[in-house]
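In: sequence-free structure coming up:
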């Protein structure tokens, strides 16, 4: 006869859930208590908290934005545009820091003394310089570049000028881009299927990337008169933010990747060598997959720090969410509400990153 008494493991899990739920309820009640007290005290002196200003017209425009901000848009729309600008910088910085960190980590682990010293010098120097100082220095360096009419093209297509960096710009076909993103959405949904057809997912992903990039038209910039025509222009503010954050956190990623590689037992590489695998094949097939699993938690932490570093764009005049929020605070005088909105947005982003971390940990 099966006993209906819960096992000790089930009792422990139930007790853990009860404690967690109780702590969350207590924290929410505490927040509401302090919020109510602050609201009453502010109302007593005529400074009540109100978020009606979010729907009021912004009254300003942004020089550069990923999403256009039409005249007469609300403050909430301006905050959304600033958030989009910040996320684009974060995405570019995440990709750049990961690639740069991988190169630096491999250089530090290299048997070549020169490569190891260069990697060590890069990590030690960059990690001891404040990010804000580095961003301002890089921004001033971009401003000291030559003017467009005297700038020499690099590789025949790239212009580095004091008005921005001009690169070949793609023009995507709306129809084929929609088809490509539909395939990417199908790939994302297929990853949650019980069977997980990996070959089909990989094939569809490759086809989607080929469709999106292969059907685009690329404009090559060229000097016409005293200005550069064609291509896409990256402002000095965007370049300083994206390249600066990527270069700075590349040193952090180098240490994360290096630690992940060194955490793999030496016996694994010896076993791969005993099987006759070359050093490159052993790293790709044996060492790298295990190091990737070990490096997932600290890697997500670095990505979260990259996202939280985007408000430093206010120091170089980049129109990210902190710059937009500061402008709204000056126009409306709603400092407390603006800080609360900014805090909620970043808390939501960090919560999403934490959920991603937990999902990757469960899938290891």
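Out: Received, thanks. Remember, it's a predicted structure, so these values are computed and weren't measured experimentally.
In: use CA for all of it now, contacts and neighbours both
Out: Noted.
In: mind listing what's buried in the host helix or strand of residue 294?
Out: Taking DSSP states H and E as the definition, residue 294 sits inside helix 288-309. In terms of neighbour count (16 or more other C-alpha atoms under 10 Å), helix 288-309 has its buried residues at 288, 290-292, 294-300, 302-304, 306-309.
In: included below, for side-by-side comparison, is a second structure:
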């Protein structure tokens, strides 16, 4: 016989209740914060009106009137300030996305390299970390920019690789397909899903039987096979836009400007040094007994690192790694120092032409706040997935 369910207790709204006092104090704090924000906004608005300064976001629909040297989407100077700022946002996201990808790869390699049995490899990794993390990022950006501008040859004398890739002061030009690219990308995306399913099956088999499967070449083959299948489904197009060396310049293909290469290389080299230290500390947090137990099971050094050490180290690595991703995204705002048209650079030009400083700065803050919060949410989700589940 089930015991009767007790009736729900009613909240006692009394100042003698700790819960009631806590709720009251929180409401008072929210009211004070709201009043403070209202006072600052009202005071700013009134001072701008007194000085005859226009305000509002209506300027976003006006013609920008300035060109942007590097864009991911089509843009014309006759288009609006809103379109120009959106171009800057996309340029910022491009740098941040590629920077996080390459930083992760290089930082993990450097961090693992600190434990190499080869003294030369350990020394190179240690010297890299100590050099790049102790020099300010702005100085490194200026250094890389000078290297790309002063060391590389002129556009009419570009360094060429197989007549397809050209590197010069004008940037790095390389060929790209003019047809079938969407189908190949879709095929590669399907391949990534297949890779996830394959790795999941391999892991389940390893946990059940102790027999490991191929985690490198089979995933690579799956992605390539699916990409080729997408190309075949699209009709096997063979049209490519190939760069060509002309008398004064390199024409055709896709070109990465010196400014883009500077900000990307600078951010990756700088942030990867910190990521390497995060990885090293995470690996060192795993007890020596785990390594000895893995050796007793007959695992080779590569398997010990991949199957035993790194999975346990991830719970220590992921939280500070998230901070480094956020730092990389925010440090991309330094691109204005070397002339890369990111959201900060384009917003500064918009301020000079429209005079809407408060609105443009608010847009910049909103962009970086959104990207940082999105990165944090994604990394927190991943941190929960890799966390060790305790009984």
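Out: Structure received. Model, not experiment: these values are computed from the prediction.
In: mind checking the TM-score on these two?
Out: After superposition, the two chains reach a TM-score of 0.83 (TM-score structural alignment, normalised by the length of structure 1), with 351 aligned residues with a C-alpha RMSD of 3.6 Å.
In: that older thread, now the helix holding residue 294 of structure 1, how far from the chain's geometric center?
Out: Remark: helix 288-309 of structure 1 is offset 11 Å from the chain centroid, using C-alpha atoms, centre = their mean, to the nearest Å.
In: packing partners for it?
Out: helix 75-108, helix 236-263, helix 335-362 (3 or more C-alpha pairs under 8 Å, 6 or more residues apart in numbering; DSSP states H and E).
In: okay, those helices, which one's buried deepest?
Out: helix 236-263 (a mean of 23; mean count of other C-alpha atoms under 10 Å).
In: residue 336 of structure 1 matches what in structure 2?
Out: Residue 336 of structure 1 maps onto residue 358 in structure 2, with residues paired by TM-score structural alignment.
In: from residue 37 of structure 2, how far out is its match?
Out: Distance of residue 358 of structure 2 to residue 37 of structure 2, given as C-alpha to C-alpha, to the nearest Å: 15 Å.
In: also residue 332 of structure 2?
Out: Residue 332 of structure 2 is 29 Å from residue 37 of structure 2, by C-alpha to C-alpha.
In: with neighbour numbers in mind, choose between these two.
Out: residue 332 (22 against 12; other C-alpha atoms under 10 Å).
In: what residues are up against that one?
Out: By C-alpha atoms under 8 Å, 6 or more residues apart in numbering, the contact set of residue 332 of structure 2 is 92, 95, 96, 263, 267.
In: now these as JSON lines including distance to residue 286 of structure 2?
Out: Formatted as JSON lines, the contacts of residue 332 of structure 2 follow (distance: C-alpha to C-alpha, whole Å):
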{"residue": "92", "distance to residue 286 of structure 2": "37"}
{"residue": "95", "distance to residue 286 of structure 2": "34"}
{"residue": "96", "distance to residue 286 of structure 2": "31"}
{"residue": "263", "distance to residue 286 of structure 2": "35"}
{"residue": "267", "distance to residue 286 of structure 2": "29"}
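In: show me the subset of those residues that structure 1 keeps too.
Out: Mapping these onto structure 1 (both residues aligned by TM-score structural alignment, their matches' C-alpha atoms under 8 Å) leaves 92, 95, 96, 263 still in contact.
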